[in-house]
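Asks: sharing a model that was predicted from the sequence below.
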Amino acid sequence: MTDCLFCRIIAGELPSKQRHSSDLVIAIEDIAPQAPLHLLILPREHIGSAADLRDTPAHAALLARMHAVAAELANEAGYGDRGWRLVSNVGVEG
């Protein structure tokens, strides 16, 4: 068993409210939302931090998919024309 909370959620060891699931990413509802629509777009591959991403085709495809899923879910929720925010937290203070 891993200590990574998100890996445990992805593995189904911990409950979550999934809004999207694909080969590269899942999207879940945040358990303490700070906005009317607050989702976490998580890579299925364990990546400890956005600072660990590299300029590789695989990571470029992953980021593109994460952004596409965020846009799709925002549009489905009616935020497409109103605007929405996409945030990456990096490190302890991020």
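Replies: Received, thanks.
Asks: when you work out contacts or count neighbours from here on, use the C-alpha atoms and nothing else.
Replies: OK.
Asks: which SS state does residue 75 fall under?
Replies: The local conformation at residue 75, judged by DSSP: H, G, I helix; E, B strand; the rest coil, is helix.
Asks: dump the residue contacts of it.
Replies: By CA atoms under 8 Å, 6 or more residues apart in numbering, the contact set of residue 75 is residue 81.
Asks: now swap in residue 77 and tell me
Replies: residue 37.
Asks: if I look at it, how far off is residue 83?
Replies: 11 Å (CA to CA, to the nearest Å).
Asks: here comes the other one, which I'd like you to weigh against the first:
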Amino acid sequence: MTQSASACLFCRIVAGEIPATVVTETDTTLAFRDIDPKAPTHVLVIPKEHHRAIGDVDPVLAGQILATAHQVAKSEGVDESGYRLVFNTGEHGGQTVFHVHCHVLGGRGLTWPPG
């Protein structure tokens, strides 16, 4: 499935066209609450630039996404008890919005395998 940045849900959130509950923001990333949370803490961290999948992101930006995700875990108070970072990539990986995003999940025991 090909999706242009102008039609991308997350690009529209970055542009302020669609509201979101922002948790934190950096020059390159945006973190906001998932509208259908799967855990008490469920925050999405995205790059502000449109990238379809995590494999399309350069290592510097990938590190910035991970640093923001850890910052979210700390600010949400789940860094000590534990949390999970999830990148769903591609249709078979469960990706439904084709803009890189990292799920920060925590606030309860998380089972394995995840799905």
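Replies: Great, that's in hand. Keep in mind that this is a model prediction, so the values were computed, not measured.
Asks: TM between them?
Replies: The TM-score (TM-score structural alignment, normalised by the length of structure 1) is 0.88; 89 aligned residues with a CA RMSD of 1.3 Å.
Asks: would you map the helices across structure 2?
Replies: Ranges of helices in structure 2, per DSSP state H, are 9-14, 59-75.
Asks: which part of structure 1 matches the longest strand along structure 2?
Replies: Assignment by DSSP state E gives strand 41-47 as the longest strand of structure 2. Mapped onto structure 1 using TM-score structural alignment, strand 41-47 of structure 2 covers residues 37-43.
Asks: please spell out which residues along that stretch are buried.
Replies: By neighbour count with 16 or more other CA atoms under 10 Å, stretch 37-43 of structure 1 contains the buried residues 38-43.
Asks: how about stretch 72-82 of structure 1?
Replies: Applying 16+ other CA under 10 Å to stretch 72-82 of structure 1 flags 73-74 as buried.
Asks: run the chain-centre distance for it.
Replies: 16 Å (CA atoms, centre = their mean, to the nearest Å).
Asks: what residues in structure 2 pair up with it?
Replies: Aligning stretch 72-82 of structure 1 against structure 2 (TM-score structural alignment) gives residues 71-81.
Asks: re earlier: so which of the helices of structure 2 is nearest residue 25 of structure 2?
Replies: Proximity to residue 25 of structure 2 (CA to CA) singles out helix 59-75 among the helices of structure 2, at 8.1 Å.
Asks: what's the mean deviation for that closest one versus structure 1?
Replies: Here helix 59-75 of structure 2, set against structure 1 after superposition, deviates by a mean of 1.1 Å using mean CA distance after the TM-score superposition for structure 1.
Asks: check the mean deviation of the longest strand of structure 2 from structure 1.
Replies: Mean for strand 41-47 of structure 2 is 0.5 Å (mean CA distance after the TM-score superposition for structure 1).
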